[in-house]
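*Asks:* Build me a structure from this.
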Amino acid sequence: MSKVKYFYDPDTLSYRKIEPKKSRKYRNIGLFLLGSALFGFLVVMLLMNTNLINTPKELSLQRELRNYELQFELLDKKMEQVEQVLANVEERDNNIYRLYFEANPIPEEQRKAGFGGINRYKSLEGFNNSEMIMATTQRLDIIQKQLVVQSKSLDEITKLAKEKEKLLASIPAIQPVSNEDLTRMASGYGWRSDPFTKARKMHWGMDFTAPKGTPIYASGDGKITRADNKSSGYGKHIRIDHGYGYLTLYAHLSNYNVKVGQKVERGDLIGFVGSTGRSQAPHLHYEVFKDGKRINPINFYYGSLSTEEFANMLKYAQQENQSLD
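*Replies:* Alright, predicted model coming up:
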């Protein structure tokens, strides 16, 4: 209730109540309402710029933002795991796979090369969490590039492995006549006495004594390039081109089981022991060529002989006896 004001009237010698003017009264009411409105506006603005009061929409956005931050943290941990696994694969790729297949390791700078040039993350700037989003996006890009590099490397390793498998299958690695069919290993690679002239001459292969008709097997995968008796001294003979610079020759055969151009695999029956050509008795004369040069066949029996059998063969092959051709 507003105060009642009085004034002293000297004419009546008494106090009289002051009656406020209506205009002033309305002005005061207006000022009060204006002040109240201004105060209320200031309070509302203050509350809107603090966390004391939030609208449902703002609360929903805050929850969504916290959820995104949590998802980024989980993504960060998953990327760490991916990076660890990728680093392990890269280490094995360089130090095991590529080393085994004699391929050069992939340089580290090539695996982890950055992204130069223009700012590819400019569209992610200007947000509250721009740094986190940009860093995460960059890590994902780097991981993606590393995966592409590693994928291409594994494709190359697969190709090398297939080539290595083909090479291992092609190398003449078994004895062309089975041990069960052998009478004896008559003569080895080296200087030997010629059975016809008795002169000491170089014997370029190994002679395996066996009865006529004994099976002869391909010592490695390859292609038949010759199966004829048109080479001096060899009689009926077969030549197999194994690729990778390897070629094998099987001489003094009684018959063939293959024809020119035919592809054979290690262990396939290709012919039979005989004594055709310049031969003193039924046997197989076997030669191995590498890049056009004759080499000692005894180094290529690891696929069919035990350690003891190989030791015995080596002993007989080193004896300077008389060859059979």
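*Asks:* only C-alpha atoms for contact and neighbour calcs from this point on.
*Replies:* OK.
*Asks:* Could you verify that residue 280 is part of a helix?
*Replies:* No: counting by DSSP: H, G, I helix; E, B strand; the rest coil, residue 280 falls outside a helix, being coil.
*Asks:* Return the residues in contact with the closest residue to it other than its chain neighbours.
*Replies:* Excluding its sequence neighbours, the residue lying closest to residue 280 (CA to CA, 6 or more residues apart in numbering) is residue 324, at 5.3 Å. By CA atoms under 8 Å, 6 or more residues apart in numbering, residue 324 lies in contact with 186, 187, 194, 195, 207, 279, 280, 281, 283.
*Asks:* Relative to residue 319, how far out is the closest residue to the last one other than its chain neighbours?
*Replies:* With CA to CA, 6+ apart as the measure, residue 209 is the residue that lies nearest to residue 283, at 4.3 Å, once sequence neighbours are left out. As for residue 209, its distance to residue 319 is 15 Å (criterion: CA to CA, to the nearest Å).
*Asks:* hey, where'd the strands end up in the stretch 151-300 of the chain?
*Replies:* Listed in chain order, the strands of the stretch 151-300 of the chain (DSSP state E, counting those that start in this stretch) span 184-187, 190-193, 200-203, 206-209, 215-217, 222-228, 237-243, 246-251, 253-256, 263-264, 269-273, 283-290, 293-295.
*Asks:* Could you also give me the structure for this next sequence, so I can compare it with the first?
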Amino acid sequence: MSKKVFYRYNPANDKYERVYPSRRSRIWGIARNTFMGIVISAALFSIIYYWIGTPAEQRLREENEQLNTQLDILNRRLDASLGVMNDISERDDNFYRVIMGTERVSRAKRYAGFENENRYNHLNTLHDAELIKNLTRKMDMLDRQLYVQIKSFDELQKLAETNKDRIRHIPSIQPIAQKHMRKMASGYGTRRDPIYGTRKFHEGLDFAADKGTPVYATADGKVVNASWESGYGNLVEIDHGYGYVTRYAHLSKFKVKEGQTVKRGDLIAETGNTGKSTGPHLHYEVRYNGAPQNPINYYFMDITPEQYNQLILEAENAGHVMD
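*Replies:* All right, here's what the predicted structure looks like:
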């Protein structure tokens, strides 16, 4: 844009004369233009900085989002790992240590030191301090539980070496081979009776299997009953000693006699549909000191962890009681 030029009429010579700005006006103009340039530059810088961001800041924002995503994934994985460790601890206290006749690991020992929250105060100055403290607490908890559990298993291993006879007499395999199982028909617990329609406690597990499927002793013991029993039909009952008894019901054939000694894995019978039964299957019970136990806790020698987890799911979801 061209610069403005001003003229003033001079009546003395009847001419228009050019008007030049004073020095003060020129200085003021320069200052005004400089100030406006600074203001506009500052405004542009603010827009770029706060709303658009520099390339470096954009990269930092993306890296921060990725870091938050990774922390969220880590948090969920830690929760899952702690859940698994809690399940292992429950099994250790309520099954393995019961079998070995030893005391449970106390809660104070499993979680020693975690009542002191001051141990994480040094993290308060960090960005996202609560998130970092929570993750650190969970990692410490997992480390502690792993350490305690390893020590517990070491102790149980020593006990097992000195209690080999007891272990041989504790039910620890499936009564039907995995390859012969069609499905888990019913789990342990309160179920609806298939004959009478009433709610009752189901004291064992029902394994759906074809008639004539081999049935095996789940631990060493002595056959104390191999006969017809009301409701059970053809029943084999084995006393394993140390307070353990197992029952195998609705059989089609006996392969053992009362008074016979058996070893874990010996063939004792074939499945059938005798007694109060709605189809061919095996009803299997485990009793300890006369009280019924959940047989799902007594399969730890002949199946993989994956098969065991699947068996638990089937037992929890099985609702078709067959006896």
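*Asks:* Can you give me the TM-score here?
*Replies:* Superposed pair, TM-score by TM-score structural alignment, normalised by the length of the second structure: 0.50. Supporting alignment: 169 aligned residues with a CA RMSD of 2.0 Å.
*Asks:* and the residue nearest to residue 280 of the first structure, which of the three is it?
*Replies:* With three-state DSSP as the basis, residue 324 of the first structure sits in coil.
*Asks:* What residue in the second structure is paired with it?
*Replies:* Matched to the second structure by TM-score structural alignment, residue 324 of the first structure sits across from residue 322.
*Asks:* Distance-wise, check that match relative to residue 189 of the second structure.
*Replies:* 14 Å.
*Asks:* and if you look at residue 180 of the second structure?
*Replies:* Distance from residue 180 of the second structure to residue 189 of the second structure, counting by CA to CA: 24 Å.
*Asks:* re the thing from before, can you tell which of the strands of the stretch 151-300 of the first structure is closest to residue 70 of the first structure?
*Replies:* Between residue 70 of the first structure and the strands of the stretch 151-300 of the first structure, the shortest separation by CA to CA is 60.0 Å, and it involves strand 237-243.
*Asks:* Report the buried residues of the longest helix that the second structure contains.
*Replies:* Longest helix in the second structure, counting residues (DSSP state H): helix 55-91. Neighbour-count burial for helix 55-91 of the second structure flags 75, 78, 79, 82, 85, 89 (criterion: 16 or more other CA atoms under 10 Å).
*Asks:* Which one's more surrounded, residue 209 and residue 319 of the first structure?
*Replies:* The neighbour count for residue 209 of the first structure versus residue 319, taken as other CA atoms under 10 Å, is higher for residue 209 (23 against 15).
*Asks:* The more buried one: what's it in contact with?
*Replies:* Counting by CA under 8 Å, 6+ apart, residue 209 of the first structure touches 182, 183, 184, 185, 186, 282, 283, 284.
*Asks:* Assess the claim that the fifth one and residue 207 are in contact.
*Replies:* Yes: with contact defined as CA atoms under 8 Å, residue 186 of the first structure counts as touching residue 207 (5.4 Å).
*Asks:* list the residues that contact both of the two?
*Replies:* Listed as contacting both residue 186 of the first structure and residue 207 by CA under 8 Å, 6+ apart are 323, 324.
*Asks:* quick revisit: could you dump the strands of the stretch 151-300 of the first structure into CSV with distance to residue 159 of the first structure added?
*Replies:* Listed next are those as CSV, based on distance: least, CA to CA, whole Å:
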stretch, distance to residue 159 of the first structure
strand 184-187, 40
strand 190-193, 39
strand 200-203, 40
strand 206-209, 36
strand 215-217, 29
strand 222-228, 20
strand 237-243, 17
strand 246-251, 21
strand 253-256, 35
strand 263-264, 22
strand 269-273, 30
strand 283-290, 24
strand 293-295, 29
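*Asks:* No further queries at this time; thank you.
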